[in-house]
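> Structure for the following, please:
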Amino acid sequence: MFSTLAGWQTVGLLLLSNVFMTFAWYGHLKGLSTKAWWIAALISWGIALFEYLLQVPANRIGHGAGFTLAQLKITQEVITLAVFVPFSLYYMGEPLKLDFLWAGLCLMGAVYFIFRSA
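The predicted structure is shown next:
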C-alpha cells in the first residue's frame, strides 16, 4: 500500500491533518488557557476544519488505493502518536516519558497484525 503514490498521499495528508487536529484538541491548553472555554472551542473548531479538509480526502484516497478501514484507522493512530509526542515535548513542554516508547511499541504490534494479511 505504501509503495503506491496514493498510499504516500494518504499518509502525507493524514500527517498534516493530525498536526491541525493536535493543535485543535490540545493547543488551547497553552495558548488560550486564560480565555473562556467557549472561545477556545470556537477557535479549535476553526482549526479542526482544516483537519477535516485534509483527513476526508486522505481516507478516500487510501480506501480507493486498497487500504481497509482497519488499516486506515491504525495508520491514523500511529501518525497521531508520531505527531503528539513532539507536540507534547516541544510545544507543551511536557517531560519525555518511557510510556511514549511503550505506546509506540504497542502501535507497532497493531500495525503488524492489521497489515500482515495485506
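
> hey, let's count contacts and neighbours off CA atoms from now on
Will do.

> thought Ile74 was touching Ala110?
Yes - Ile74 lies in contact with Ala110 (CA atoms under 8 Å); the separation is 6.9 Å.

> Could I get the contacting residues of Leu14?
Leu54, Gln55, Ala58, Gln76, Ile79 (CA atoms under 8 Å, 6 or more residues apart in numbering).

> Looking at the residues you listed, which are in helices?
Leu54, Gln55, Ala58, Gln76, Ile79 (DSSP state H).

> Of the residues you listed, which is the most crowded?
Highest neighbour count within those: Ala58, with 25 neighbours (other CA atoms under 10 Å).

> How much space separates it from Gln76?
10 Å (CA to CA, to the nearest Å).

> before we move on, what about Ile61?
14 Å.

> do Trp37 as well
28 Å.

> Kindly tell me how buried Phe84 is, as a neighbour count.
What Phe84 shows, counting by other CA under 10 Å, is a neighbour count of 19.

> Excluding chain neighbours, what is closest to it?
Thr22 (6.7 Å; CA to CA, 6 or more residues apart in numbering).

> what about the helices in the protein?
Using DSSP H, helices in the chain cover 5-22, 28-31, 37-64, 69-86, 98-115.

> one more to put side by side:
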Amino acid sequence: MPTTWLLVVTLTAGYQKLFHENVKIGFLSHAKMFQDSLSQGKILAPATNEAQMRQIIMNDYIDATLCAIFMLVVIAMLISALNIWIKVLQNKHVPLKEAPYVPRDGEGAKHYA
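Below you'll find the predicted structure:
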C-alpha cells in the first residue's frame, strides 16, 4: 500500500510539473510564457536581459527533461517489481541474490582494485 501511494503521488507530481498550464507549476508552460514574451521583445522578471530570458527557457526544458527521465525510472522500477511479484505469486523461482561479502582489507579486495 505505501508503494502505491508513493507511485501515485510521484507520478502525479511529475505529470503536473511537466504539463500543468499554470506557469507557477508547469515547466513547459513556464518556458512557453517566457518564449512568447521573448518573441514579443518583452523581458520578464527575474530576467534583466535577453540572455537571461534564454537561460530561463533552457533551464525549464532541462528541468522538464530530467523530470520525464525520473518518471521513466520510477515506471521501469514498477515494471521490474511487478515482474518479480507475479513470479512470487505464481510460486515460480525468483533468483534473488547478493554479491559475496568482500572485506575491505582482505585479499579479495585487491582483486577488484
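
> So after superposing, what's the score?
The TM-score (TM-score structural alignment, normalised by the length of structure 2) is 0.39; 59 aligned residues with a CA RMSD of 2.9 Å.

> Which parts of the helix or strand harbouring Leu18 of structure 2 count as buried, going by neighbours?
When elements are assigned from DSSP states H and E, Leu18 of structure 2 belongs to helix 2-19. Neighbour counts over helix 2-19 of structure 2 (16 or more other CA atoms under 10 Å) mark Leu7, Leu11, Ala13, Gly14, Tyr15, Lys17, Leu18, Phe19 as buried.

> Not counting its own residues, what contacts that helix?
Ile25, Gly26, Phe27, Leu28, Ser29, Ala64, Cys67, Ala68, Met71, Val74.

> Show me what counts as buried in the helix or strand just after that helix.
Remark: after helix 2-19 of structure 2, the chain's next helix or strand is helix 27-39, criterion DSSP H and E. Of all the residues in helix 27-39 of structure 2, those buried under the rule 16+ other CA under 10 Å are Phe27, Leu28, Ser29, His30, Ala31, Lys32, Phe34, Gln35, Leu38.

> Which two of those residues have the greatest separation?
Spatially, the most separated pair among the buried residues of helix 27-39 of structure 2 is Phe27 and Leu38, at 16.4 Å (CA to CA).

> Throw the buried residues of helix 2-19 of structure 2 into JSON lines and include distance to Val88 of structure 2, thanks.
Listed next are those as JSON lines, based on distance: CA to CA, whole Å:
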{"residue": "Leu7", "distance to Val88 of structure 2": "21"}
{"residue": "Leu11", "distance to Val88 of structure 2": "26"}
{"residue": "Ala13", "distance to Val88 of structure 2": "31"}
{"residue": "Gly14", "distance to Val88 of structure 2": "30"}
{"residue": "Tyr15", "distance to Val88 of structure 2": "31"}
{"residue": "Lys17", "distance to Val88 of structure 2": "35"}
{"residue": "Leu18", "distance to Val88 of structure 2": "35"}
{"residue": "Phe19", "distance to Val88 of structure 2": "37"}
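
> Quick check: neighbours shared by Ile74 and Ala110 of structure 1?
Common neighbours of Ile74 of structure 1 and Ala110 (CA under 8 Å, 6+ apart) do not exist.

> Spit out the contact partners of Arg54 of structure 2.
Neighbours of Arg54 of structure 2 in contact, by CA under 8 Å, 6+ apart: Gln35.

> cutoff 6 Å now
Under the criterion of CA atoms under 6 Å, 6 or more residues apart in numbering, Arg54 of structure 2 has no contact partners.

> Distance of it relative to Ser80 of structure 2?
In terms of CA to CA, Arg54 of structure 2 sits 39 Å off from Ser80 of structure 2.

> Brilliant, that's me finished.
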